[in-house]
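Trainee: No sequence on hand, only this structure:
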């Protein structure tokens, strides 16, 4: 019984670490515009993404910034392998600057 609990905790910790790593990658894209778009998206949605969605987000993050930016703003149509629920969520996301 404790083995199942330990495994569940390990899985939870692994997912938490994965989310933290993905959030960091989203906020460190290379351009301020992409940091704000993708990082803001991660701040808003990453905690609610399941494992399969996290995998699709990881896949999107491997795409070059100019391509990803074009897909997000709707200038370009993403290839089918990138045209997922996560891409739709990114397109629908509206970045709102936080007043400091």
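Mentor: Nice, thanks for sending it over. As the structure is a prediction and not an experimental result, all values here were calculated from the model.
Trainee: CA atoms for contacts and neighbours, from now on please.
Mentor: Noted.
Trainee: list the helices and strands the longest helix seen in the chain packs on?
Mentor: Secondary structure of the chain per DSSP state H: the longest helix is helix 2-27. Here helix 2-27 touches helix 40-45, helix 51-61, going by 3 or more Cα pairs under 8 Å, 6 or more residues apart in numbering; DSSP states H and E.
Trainee: I'd like to know which of those helices is closest to residue 82.
Mentor: helix 51-61 (6.4 Å; Cα to Cα).
Trainee: hmm, back to that, pick the most deeply packed of the helices and strands packed on helix 2-27.
Mentor: Of all the helices and strands packed on helix 2-27, helix 40-45 carries the top mean neighbour count, a mean of 18, counting by mean count of other Cα atoms under 10 Å.
Trainee: contacts for it?
Mentor: Contact with helix 40-45 is made by 22, 23, 26, 27, 90, 93, 95, as judged by Cα atoms under 8 Å, 6 or more residues apart in numbering.
Trainee: Got another one to weigh against that:
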């Protein structure tokens, strides 16, 4: 299994909202992110859903500045996907 597919699997959470937000970041920004941002994303994926939900649903920010910047970046990604991105996300989620 490729590293990207492993990350895609780790983005699957207990709620559809978290799934969509995390997958959106993975598909649109992760590969072009700095190594520090990528490490922060891995740390975000290690959080429990109960801790992650308030961060991504705009209730609060993590104390850690790097994680807080990542949370803001994840929240700010537009919700709509282009046709090619929809197919890539659907195909990637099926793998």
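Mentor: Looks like it arrived, so ask away. These figures come from a predicted structure and were not determined experimentally.
Trainee: can you pull the buried residues of the longest helix of structure 1?
Mentor: For helix 2-27 of structure 1, the neighbour count (16 or more other Cα atoms under 10 Å) marks 15, 18, 19, 22, 23, 25, 26, 27 as buried.
Trainee: tell me the contacts of the last one?
Mentor: Just to be clear, that refers to residue 27 of structure 1. Going by Cα under 8 Å, 6+ apart, the list of residues near residue 27 of structure 1 reads 34, 35, 36, 38, 39, 40.
Trainee: and the third one, what does it touch?
Mentor: In this case it means residue 36 of structure 1. 27, 95.
Trainee: one step back: could you dump the contacts of residue 27 of structure 1 into JSON lines with distance to residue 60 of structure 1 added?
Mentor: JSON lines is the format used below for the contacts of residue 27 of structure 1 (distance: Cα to Cα, whole Å):
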{"residue": "34", "distance to residue 60 of structure 1": "13"}
{"residue": "35", "distance to residue 60 of structure 1": "14"}
{"residue": "36", "distance to residue 60 of structure 1": "16"}
{"residue": "38", "distance to residue 60 of structure 1": "10"}
{"residue": "39", "distance to residue 60 of structure 1": "13"}
{"residue": "40", "distance to residue 60 of structure 1": "15"}
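Trainee: And those residues, which is closest to residue 84 of structure 1?
Mentor: Once Cα to Cα is applied, the member of these that ends up nearest residue 84 of structure 1 is residue 38, at 15.3 Å.
Trainee: And that closest one, what's its match in structure 2?
Mentor: Matched to structure 2 by TM-score structural alignment, residue 38 of structure 1 sits across from residue 22.
Trainee: and that match, how many neighbours?
Mentor: 25 (other Cα atoms under 10 Å).
Trainee: hang on, isn't it packed against residue 11?
Mentor: Yes - under the criterion of Cα atoms under 8 Å, residue 22 of structure 2 makes contact with residue 11 at 5.6 Å.
Trainee: Grab the nearest non-local neighbour of residue 41 of structure 2.
Mentor: residue 70 (7.2 Å; Cα to Cα, 6 or more residues apart in numbering).
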